[in-house]
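Peer 1: Build me a structure from this.
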Amino acid sequence: MRRKARQASKPENRPRFWGRHAVAAALANPERDIVRVWATREAAAQFEIGGGIPVTYADAADLGRLVPREAPHQGIVIEVERLDDILLADLLDAAEDGRPLLVLDQVTDPHNVGAILRSAAAFDALGIVTQDRHAPPESGALAKAASGALETMPWVRVVNLARALDEMAEAGFWRIGLTGEAETNLAEALGPPRVALVLGAEGEGMRQNIEAHCDAVARLPISCRIESLNVSNAAAIALYAAKVETEGK
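Peer 2: Take a look at the predicted model:
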């Protein structure tokens, strides 16, 4: 899949990843540029670090100073360049029936987006689409929450989310917006082989303009004892429901 090349970032803007799954996935990704590695000798021996990548050996306490306080670095920290951008047109060209697309409307928490990437990979989603200005950048916290999925799950950033939804419709996607106020539940709204699941930020939910670009709105049938679900939990349940619907045909 083609990527739109980014310019090399300034050192202070480069993400640092930590944790074994996030680091191993980044090291294994041929499209990820690794700038440098800091690690204990014991941890470094457990990874395949390509030749030419500078490695600085340090003890665990020194590594702790390279990441946010109490971050579980597990003995290794890497500095990376951000991945190049993926074009929406290319992602849609790769669409397959039964592989849902996730659209996030101003979901900005990196832990939530990371967890959504992980669920998207687990349920074989086509990819996720966010706005470029209202989504978190790549970061250590996001990569840790994604548990390696940041390197494998296509993530498209667009300028105009409403226009992107129009492009999805042209590519044959049935766009379902998830909202607790909908009368139809998700199981009833599913059906077409190509589905885009649209989720809004916690609290505000989908913006009105984004909801207007959906073919249907639906809710998850949760108990009245709780008002709503965390957006990453809602995404995981919606992906599971879409997979069950596809496999049941």
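
Peer 1: hey, let's count contacts and neighbours off CA atoms from now on
Peer 2: Will do.

Peer 1: Can you show me the strands along the protein?
Peer 2: 3-4, 16-18, 34-39, 55-57, 76-80, 85-86, 101-105, 127-131, 155-158, 174-178, 195-200, 216-218 (DSSP state E).

Peer 1: before we go on, could you also do this sequence so I can check it against the first one:
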Amino acid sequence: MGDMHRIEDFKWQVEGRNPVMEALRAGRPIEKILVAKGSREGAVRDILKIARERGIVVQEVDRRRLDSISQTGAHQGIIALTVPYAYVSVEDILERARQAGEPPFVVMLDCVEDPHNLGAIIRTAECCGVHGIIIPKRKAVGVTPTVVKASAGAVEYVSIARVTNVASTLEFLKEQGLWVVGAEAEATPYNLQDMKGPIALVIGSEGKGLRRLVKEKCDYLVGIPMKGKINSLNASVAAGILMYEVLRQRS
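Peer 2: Below you'll find the predicted structure:
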């Protein structure tokens, strides 16, 4: 742990075996790891080995203490005290694509409020080669310990930006040469749309979909055909289908 971080900086926590392991692998500054007494097997053993090698303090505590401080309710016997998640700028995301020599692939979330949905989207985005995710500062969930847990640690490898205005950010992305594609239930089937170039994929909120102004900023809309009696998909499932279609077309 470097001298740049003071003890008062470590007011955030990462919970669960996979998220803590990925935080270590990604080099996130960690002040202390709390582990339930008797938890020394499998992934926990590997985590503690890395922690010892890096000089990170490990403290064995009663599992009830972990239960009392857990923010996810699913700590799996291990919690790391660390620094808050560091958001990036939209320009940083575009630069990441440039450095990779790839057309930008950005996911914009229009007011997704469920932390489990955001975590699942981050996890799929990492698997699909998304260069970054953009979320609003208001009326939407940010990166919380629950989101980190739901992402299975993928949040350590995905750039996320928070913006004040989604519509103006979409205009900026257009100016940078990206096509803005919105997910809309009754639109052209996604597999019939060319999505190989620079793209910003916009996913609406749970239950409400895209807001009117956001929808108007889209260059085109794509839908996911359905045959069942329920006419909508979970936001993270819809996002996953569309992200994998972009990956398929680019492969």
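
Peer 1: TM-score for the pair, please.
Peer 2: Superposed pair, TM-score by TM-score structural alignment, normalised by the length of structure 1: 0.86. Supporting alignment: 236 aligned residues with a Cα RMSD of 2.3 Å.

Peer 1: related to what we said a few turns ago, in JSON lines: the strands of structure 1, plus distance to residue 140 of structure 1 and mean neighbour count.
Peer 2: As requested, the strands of structure 1 are arranged in JSON lines below (distance: least, Cα to Cα, whole Å; neighbours: other Cα atoms under 10 Å):
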{"stretch": "strand 3-4", "distance to residue 140 of structure 1": "22", "mean neighbour count": "12"}
{"stretch": "strand 16-18", "distance to residue 140 of structure 1": "4", "mean neighbour count": "25"}
{"stretch": "strand 34-39", "distance to residue 140 of structure 1": "14", "mean neighbour count": "20"}
{"stretch": "strand 55-57", "distance to residue 140 of structure 1": "18", "mean neighbour count": "16"}
{"stretch": "strand 76-80", "distance to residue 140 of structure 1": "9", "mean neighbour count": "24"}
{"stretch": "strand 85-86", "distance to residue 140 of structure 1": "18", "mean neighbour count": "18"}
{"stretch": "strand 101-105", "distance to residue 140 of structure 1": "20", "mean neighbour count": "25"}
{"stretch": "strand 127-131", "distance to residue 140 of structure 1": "19", "mean neighbour count": "23"}
{"stretch": "strand 155-158", "distance to residue 140 of structure 1": "16", "mean neighbour count": "20"}
{"stretch": "strand 174-178", "distance to residue 140 of structure 1": "28", "mean neighbour count": "26"}
{"stretch": "strand 195-200", "distance to residue 140 of structure 1": "23", "mean neighbour count": "25"}
{"stretch": "strand 216-218", "distance to residue 140 of structure 1": "33", "mean neighbour count": "20"}
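
Peer 1: As JSON lines, those strands with distance to residue 208 of structure 1 would be great.
Peer 2: Output for the strands of structure 1, formatted as JSON lines (distance: least, Cα to Cα, whole Å):
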{"stretch": "strand 3-4", "distance to residue 208 of structure 1": "30"}
{"stretch": "strand 16-18", "distance to residue 208 of structure 1": "36"}
{"stretch": "strand 34-39", "distance to residue 208 of structure 1": "41"}
{"stretch": "strand 55-57", "distance to residue 208 of structure 1": "49"}
{"stretch": "strand 76-80", "distance to residue 208 of structure 1": "37"}
{"stretch": "strand 85-86", "distance to residue 208 of structure 1": "27"}
{"stretch": "strand 101-105", "distance to residue 208 of structure 1": "11"}
{"stretch": "strand 127-131", "distance to residue 208 of structure 1": "16"}
{"stretch": "strand 155-158", "distance to residue 208 of structure 1": "18"}
{"stretch": "strand 174-178", "distance to residue 208 of structure 1": "11"}
{"stretch": "strand 195-200", "distance to residue 208 of structure 1": "10"}
{"stretch": "strand 216-218", "distance to residue 208 of structure 1": "12"}
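
Peer 1: Compare those and report which one is nearest to residue 247 of structure 1.
Peer 2: strand 195-200 (13.9 Å; Cα to Cα).

Peer 1: post-alignment, the closest one versus structure 2, mean distance?
Peer 2: Taken over the aligned residues, the distance from strand 195-200 of structure 1 to structure 2 averages 0.8 Å (mean Cα distance after the TM-score superposition for structure 1).

Peer 1: which residue lines up with residue 239 of structure 2 in structure 1?
Peer 2: Residue correspondence to structure 1 (TM-score structural alignment): residue 239 of structure 2 is matched to residue 235.

Peer 1: do the same with residue 158 of structure 2
Peer 2: Checking TM-score structural alignment: residue 158 of structure 2 goes with residue 153.

Peer 1: Please determine how far its match is located from residue 121 of structure 1.
Peer 2: 6 Å (Cα to Cα, to the nearest Å).

Peer 1: Likewise for residue 198 of structure 1?
Peer 2: 17 Å.

Peer 1: now residue 138 of structure 1
Peer 2: Distance from residue 138 of structure 1 to residue 121 of structure 1, by Cα to Cα: 17 Å.

Peer 1: same thing with residue 35 of structure 1?
Peer 2: For residue 35 of structure 1, the distance to residue 121 of structure 1 equals 26 Å [Cα to Cα].

Peer 1: just the helices in the stretch 101-250 of structure 2 please.
Peer 2: 115-128, 145-150, 166-175, 212-217, 235-250 (DSSP state H, counting those that start in this stretch).
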